[in-house]
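> below is the structure, and that's it, no one-letter string:
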C-alpha cells in the first residue's frame, strides 16, 4: 500500500503502532498476517488468506480503517491518505521464507532501489501485462 502522492509520511516513530493496527484488522477478518514492514511512503503486507476471502474487500477495509486510525491519532500534521489501488502477488509455500526476509529488509532494500523500480521489477519478473494508466502515481526519481 502506498501513501497518496508518494508522500513520505509514515514515520518510524509510529509505524509499529500502525502495523499492529493493520495486523488487528486482518486478524478480525479471520486472515493471517505473516509479515508487515515498509518505508516512509509504502508498506508491504504478506497475508495467509483463506479461499473465501475477497482480497479487494480486505484491502479496502485495511486502507479505510488504518487511514482513519492515522488521522485519529494525529500521527502527522500533513494530510494522510492511501493511494488508490494496490499490487498483489501470490507466492508458493516454498517461497515464503524469501518473501518474509524481503519484507523484513525493506528499509535496507529501499536505500538501493526506489518503489517504482521495485514495483516495475515485480511486473517484469512475473510477466504481468499492464496499462500505465492503472499504475501508481509516480514521483519522478531524483
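Great, that's in hand. Please read these numbers as outputs of a predicted model, since none were measured by experiment.
> only C-alpha atoms for contact and neighbour calcs from this point on.
Will do.
> residues touching residue 35, list them.
By CA atoms under 8 Å, 6 or more residues apart in numbering, the residues touching residue 35 are 44, 45, 46, 47, 100, 103, 104.
> if we use 10 Å, what do you get?
Residue 35 sits next to 19, 23, 44-48, 96, 99-104 when contact means CA atoms under 10 Å, 6 or more residues apart in numbering.
> sec struct for it, please.
Classification of residue 35 by DSSP: H, G, I helix; E, B strand; the rest coil places it in strand.
> burial of the nearest residue to residue 12 once chain neighbours are set aside, as a residue count?
Once flanking residues are discounted, residue 12 sits nearest to residue 40: 7.6 Å by CA to CA, 6 or more residues apart in numbering. A count of nearby residues for residue 40, using other CA atoms under 10 Å, gives 16.
> returning to that earlier point: could you dump the contacts of residue 35 into JSON lines and include neighbour count?
Putting the contacts of residue 35 into JSON lines (neighbours: other CA atoms under 10 Å) gives the following:
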{"residue": "19", "neighbour count": "18"}
{"residue": "23", "neighbour count": "20"}
{"residue": "44", "neighbour count": "19"}
{"residue": "45", "neighbour count": "18"}
{"residue": "46", "neighbour count": "19"}
{"residue": "47", "neighbour count": "17"}
{"residue": "48", "neighbour count": "15"}
{"residue": "96", "neighbour count": "14"}
{"residue": "99", "neighbour count": "16"}
{"residue": "100", "neighbour count": "17"}
{"residue": "101", "neighbour count": "11"}
{"residue": "102", "neighbour count": "16"}
{"residue": "103", "neighbour count": "18"}
{"residue": "104", "neighbour count": "16"}
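> okay, one more to line up with it:
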C-alpha cells in the first residue's frame, strides 16, 4: 500500500485582488471550500483568508496533483459563489496560485498563521505579505 504525507500551503487571490470576500461572506465561502474538498477526497486541514485572498493547508493525496487540487478548490468555489449570488458582480479567482511544501514540524505554525489572517492583515497588507514571500522563496509574481 502506498502512503504519502505531502503538506502544502497554497494561496490564491480574487481576480484583480478585488475585496469580494467581506466579513459577511468570507466564513461561508471558506466553510463551503472545506466541505467541498472533503467531498472531492481532498484532505484540507484548514482554509482561511482575508478580503481578497485565501490560504489552504492540505495534504496532497498519492493520486492527486497540485494543479488538480487547485482547480477543484478554486473552480467549484467560484461557481458556488456565483450560483448563490454572494457578490454583486461575477466572482472569479485569479488564474495563478502560490504553493509551498510544509515540513511536518511547521504544520502547527502554518495552521495558526492561516487561522489568524484577519488579525494578521490589520498589521500587514497583502502586498507586504506577497513581497515577503517573493523574497523568501525567490518568486516572480505576475501582478
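In hand now; what should we look at? This structure is a prediction, so every number in the text was calculated from the model and none was measured.
> now the TM-score, please.
Once superposed, the chains reach a TM-score of 0.85 (TM-score structural alignment, normalised by the length of structure 1), with 132 aligned residues with a CA RMSD of 1.4 Å.
> for the contacts of residue 35 of structure 1, which one is nearest residue 58 of structure 1?
residue 47 (10.4 Å; CA to CA).
> how about the secondary structure of that closest one?
Quick answer, by three-state DSSP: residue 47 of structure 1 is strand.
> the closest residue to it other than its chain neighbours: neighbour count?
Excluding its sequence neighbours, the residue lying closest to residue 47 of structure 1 (CA to CA, 6+ apart) is residue 33, at 4.6 Å. Counted with other CA under 10 Å, residues neighbouring residue 33 of structure 1 total 17.
> residue 33 of structure 1 matches what in structure 2?
When structure 2 is aligned by TM-score structural alignment, residue 33 of structure 1 is paired with residue 44.
> which ones are touching that match?
7-8, 33-38, 56-60, 73 are the contacts of residue 44 of structure 2 under CA under 10 Å, 6+ apart.
> which element is whatever residue of structure 2 lines up with residue 58 of structure 1 on?
Mapped onto structure 2 by TM-score structural alignment, residue 58 of structure 1 lines up with residue 69. Using DSSP states H and E, residue 69 of structure 2 sits in helix 66-83.
> mean per-residue distance, that helix versus structure 1.
Following superposition, helix 66-83 of structure 2 is found to deviate from structure 1 by 0.9 Å on average (mean CA distance after the TM-score superposition for structure 1).
> quick one on the thing from earlier: if you look at the contacts of residue 35 of structure 1, which of them are in helices?
Residues of the contacts of residue 35 of structure 1 located in helices (DSSP state H): 19, 23, 96, 99, 100, 101, 102, 103, 104.
> the residue nearest to the spatial centre of structure 2 and residue 129 of structure 2: what is the separation?
Centroid-nearest residue in structure 2: residue 55, 3.0 Å away (criterion: CA atoms, centre = their mean). Counting by CA to CA, to the nearest Å, the gap from residue 55 of structure 2 to residue 129 of structure 2 is 12 Å.
> again with residue 142 of structure 2
Distance of residue 142 of structure 2 to residue 129 of structure 2, given as CA to CA: 15 Å.
> who has more neighbours, these two?
Neighbour count, other CA under 10 Å: between residue 142 of structure 2 and residue 129, residue 129 has more, with 13 against 5.
> what does that one align to in structure 1?
Aligned partner of residue 129 of structure 2 by TM-score structural alignment: residue 118.
> mind listing what its match touches?
Residue 118 of structure 1 is in contact with 109, 110, 112, counting by CA under 10 Å, 6+ apart.
> can you check residue 92 of structure 2 too?
Per CA under 10 Å, 6+ apart, neighbours of residue 92 of structure 2: 13-18, 20, 74-75, 77-79, 81-82.
> so where is stretch 14-23 of structure 2 in structure 1?
Stretch 14-23 of structure 2 maps onto residues 3-12 of structure 1, going by TM-score structural alignment.
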